[in-house]
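Novice: This is the structure alone, sequence omitted:
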């Protein structure tokens, strides 16, 4: 028996189920490189799929892509897959799906467990931090990184530290755009540190960019921080919170970077409206995942209050369509701040 939706604004349970399957398939296709192959070649043939340890059975590949045909992302015949009418949109937004199912799949599947207070002690959840780092880069590539490039082109930095450096691609791109710049990356996740270190070495920039394991809540004084005039932080500022901890972190950044002249902080803020038919991509997943993790998501007003208390002056705020709710705060140390 088919369940029908009570109104045009509410999806049927059939659609909800099929959509969840398509999300998992899309995330897998991203990680396996299938979407990139379709983008680059315009066709993905099922026979002769890779050799050795990376070989995939043709029937498996076709089966994996079948939910994407349902979603209109690809079209299939017996031999190959080709981009469907929804391919370009799905490819542009692939980072959100990989973030949800790839990076946070284990967290979401454990929601009933982590929801109980008796389990919310210590490290009570896991995420695939490599997938989180890669998907965050994909999300940022649409708008965020273009804004960073423009800001830094208008006023080139001398040395940059990226807090929560993730995949390392931001530092690599900045160093490539500005040959005289030195870069420092800091990340808490060992998987992200390993990924960014490898990426930096493969880019041939290990002599200009160093990557360190570190926690923003306890940033140490490091020799590499001297001379850093620009600090960046993208999609991890909410990890500074709640409020008292955030103010402490923001003050500590001024202390450990004695030569900092600006702090470019980009994050997704908590929505203050109820979800509905117009709720954009990412919002529900972002807020649910962080609720499960016990992470406080600040609003725009919360950030402004914390900046003022921590001795940072906000010179400008830029808004993003992708990701929805994304803001870029352009900060500088307030004159006379202790």
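Specialist: Received it, and whenever you're ready, just let me know what you need. Note that the structure is a prediction, hence the values are computed from the model and not measured.
Novice: When you work out contacts or count neighbours from here on, use the C-alpha atoms and nothing else.
Specialist: OK.
Novice: hang on, residue 24 in a helix?
Specialist: Yes - according to DSSP: H, G, I helix; E, B strand; the rest coil, residue 24 belongs to a helix.
Novice: ok, it to residue 112 distance?
Specialist: 19 Å (C-alpha to C-alpha, to the nearest Å).
Novice: Please say which of the two ends up with more neighbours.
Specialist: A count of neighbours by other C-alpha atoms under 10 Å puts residue 24 above the other of residue 24 and residue 112, at 19 against 10.
Novice: what about versus this one:
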């Protein structure tokens, strides 16, 4: 009787790089980390670590899945396990420094992106059949903005005077509250998302700012819903104008013109936006190709800095300063309504 020799498996059967596995890993890692953050566990892991008792102190199925999630993160070098439980590796801490981007994408846009088959075939439409999760778009944007947007915006605000501000598209109101506290201003935050407004209301209460900060649930394009615009000397709008631009440049300029007309002379407009990718090799561009694509799903486009400046000028604002912040492709533009 003859026998057939079967070679022993090698330690690494891959003889060449297979890029699909990079995408496979990235998708799973992003989903796990965003899920742990949204579930309130990643912050605990960052600060104190998670003991085995903390993992087991939940319903059996949840405990099993949390344990499997942490072991997966160990396999990928994000988490280490020791006598006291699970903690982040240095690599894990580097990732978590930018976790807002993962929450924004997975938590905010994971639903619509999972329905691309329906969108590209016309079987469903974004905004009618499926839409983004406003709570985690706002939450992720607030997290990623702490290091990559807010410090740059605050530096610009140090060069102007204002006593009353309106944050259009305020999300969870973190920036609104920060600016009002740091500069002694009062303010109004406006957002279309009920979930974001709920988070904002809770943040206002925690800060003890109820007498100085008001949150309004409403469409940012309905300026009639925003109280006291004629007395407002600073309007902030972060990552909102591209949504107006989705209706065309004429709609964007018309919106800016209406806003300018309602503000007092000398009032400032602070805008944060993201430029589109420059058309180079995608692998050499962080974030902007994905940001542009997600907004294409929503039928929205992006402008480069020069076109944003031209739109603000046509809308009745003088462009005082344009700078690039810490977000890949990120822009901050400071405009001003002429004093006379």
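Specialist: That came in fine, so what should we check first? Keep in mind the model is a prediction, meaning the values are calculated, not measured.
Novice: Residue 134 of the first structure pairs with which position in the second structure?
Specialist: If you follow residue 134 of the first structure across to the second structure using TM-score structural alignment, you land on residue 139.
Novice: Would you agree that match falls within a helix?
Specialist: Yes - according to three-state DSSP, the state of residue 139 of the second structure is that of a helix.
Novice: Surely it touches residue 104?
Specialist: Yes - taking C-alpha atoms under 8 Å as the definition, residue 139 of the second structure is a contact partner of residue 104 at 7.1 Å.
Novice: coming back round to it: for burial, what's the neighbour tally of the match of residue 134 of the first structure?
Specialist: That count, for residue 139 of the second structure with other C-alpha under 10 Å as the rule, works out to 26.
Novice: Identify the residue of the first structure aligned to residue 208 of the second structure.
Specialist: Counting by TM-score structural alignment, the partner of residue 208 of the second structure is residue 204.
Novice: same question, residue 160 of the second structure
Specialist: So, by TM-score structural alignment, residue 160 of the second structure is matched to residue 155.
Novice: now swap in residue 31 of the second structure and tell me
Specialist: For residue 31 of the second structure, the residue aligned by TM-score structural alignment is residue 24.
Novice: ok, for that match, nearest residue in space, not its chain neighbours?
Specialist: Nearest residue to residue 24 of the first structure, sequence neighbours excluded (C-alpha to C-alpha, 6 or more residues apart in numbering): residue 101, at 5.8 Å.
Novice: now swap in residue 285 of the second structure and tell me
Specialist: Leaving out its chain neighbours, the residue that sits closest to residue 285 of the second structure by C-alpha to C-alpha, 6+ apart is residue 277, at 7.3 Å.
Novice: check contacts around the counterpart of the one you found in the first structure.
Specialist: Aligning on TM-score structural alignment places residue 277 of the second structure opposite residue 271 in the first structure. Applying C-alpha atoms under 8 Å, 6 or more residues apart in numbering to residue 271 of the first structure gives the contacts 283, 299, 325.
Novice: cool, and residue 176 of the second structure?
Specialist: Contacts of residue 176 of the second structure (C-alpha under 8 Å, 6+ apart): 166, 167, 170, 187, 188, 189.
Novice: any idea how far the second one lies from residue 78 of the second structure?
Specialist: Note on residue 167 of the second structure: its distance to residue 78 of the second structure, by C-alpha to C-alpha, is 36 Å.
Novice: So for these two, which sits in the more crowded spot?
Specialist: Taking other C-alpha under 10 Å, residue 167 of the second structure and residue 78 do not tie; residue 167 has more neighbours (25 against 22).
Novice: Quick check: which element contains the more buried one?
Specialist: Residue 167 of the second structure is located in strand 164-168, with elements delineated by DSSP states H and E.
Novice: chain center to that strand, what's the gap?
Specialist: With C-alpha atoms, centre = their mean, to the nearest Å as the basis, strand 164-168 of the second structure stands 19 Å off its chain's centre.
Novice: buried sites along that strand?
Specialist: 164, 165, 166, 167, 168 (16 or more other C-alpha atoms under 10 Å).
Novice: isn't the last one right up against residue 236?
Specialist: If I follow you right, that is residue 168 of the second structure. Yes - using C-alpha under 8 Å, residue 168 of the second structure is in contact with residue 236, at 6.2 Å.
Novice: Would you map the helices across the stretch 101-250 of the second structure?
Specialist: 109-113, 116-121, 134-148, 150-157, 174-183, 194-207, 241-245, 249-262 (DSSP state H, counting those that start in this stretch).
Novice: Mean deviation, the fourth one versus the first structure?
Specialist: Between helix 150-157 of the second structure and its aligned stretch in the first structure, the superposed structures give an average distance of 1.7 Å (mean C-alpha distance after the TM-score superposition for the first structure).
Novice: Tell me how far that helix lies from the chain's centre.
Specialist: That offset, for helix 150-157 of the second structure, works out to 17 Å (C-alpha atoms, centre = their mean).
Novice: Please report how far the residue nearest to residue 24 of the first structure lies from residue 27 of the first structure.
Specialist: With distances taken as C-alpha to C-alpha, residue 101 of the first structure is found 6 Å from residue 27 of the first structure.
Novice: Could you find the counterpart of residue 260 of the second structure in the first structure?
Specialist: Per TM-score structural alignment, residue 260 of the second structure is aligned with residue 254.
Novice: for residue 178 of the second structure, that is, sorry about that
Specialist: By TM-score structural alignment, residue 178 of the second structure lines up with residue 173.
Novice: list the contacts for the spatially most central residue of the second structure?
Specialist: In the second structure, the residue lying closest to the centroid (C-alpha atoms, centre = their mean) is residue 141, at 2.3 Å. Taking C-alpha under 8 Å, 6+ apart as the criterion, residue 141 of the second structure is in contact with 100, 101, 104.
Novice: What of residue 190 of the second structure?
Specialist: 166-171, 197, 215-220, 226.
Novice: which one is residue 201 of the second structure nearest to, not counting chain neighbours?
Specialist: Nearest to residue 201 of the second structure is residue 215, by C-alpha to C-alpha, 6+ apart, at 6.5 Å.
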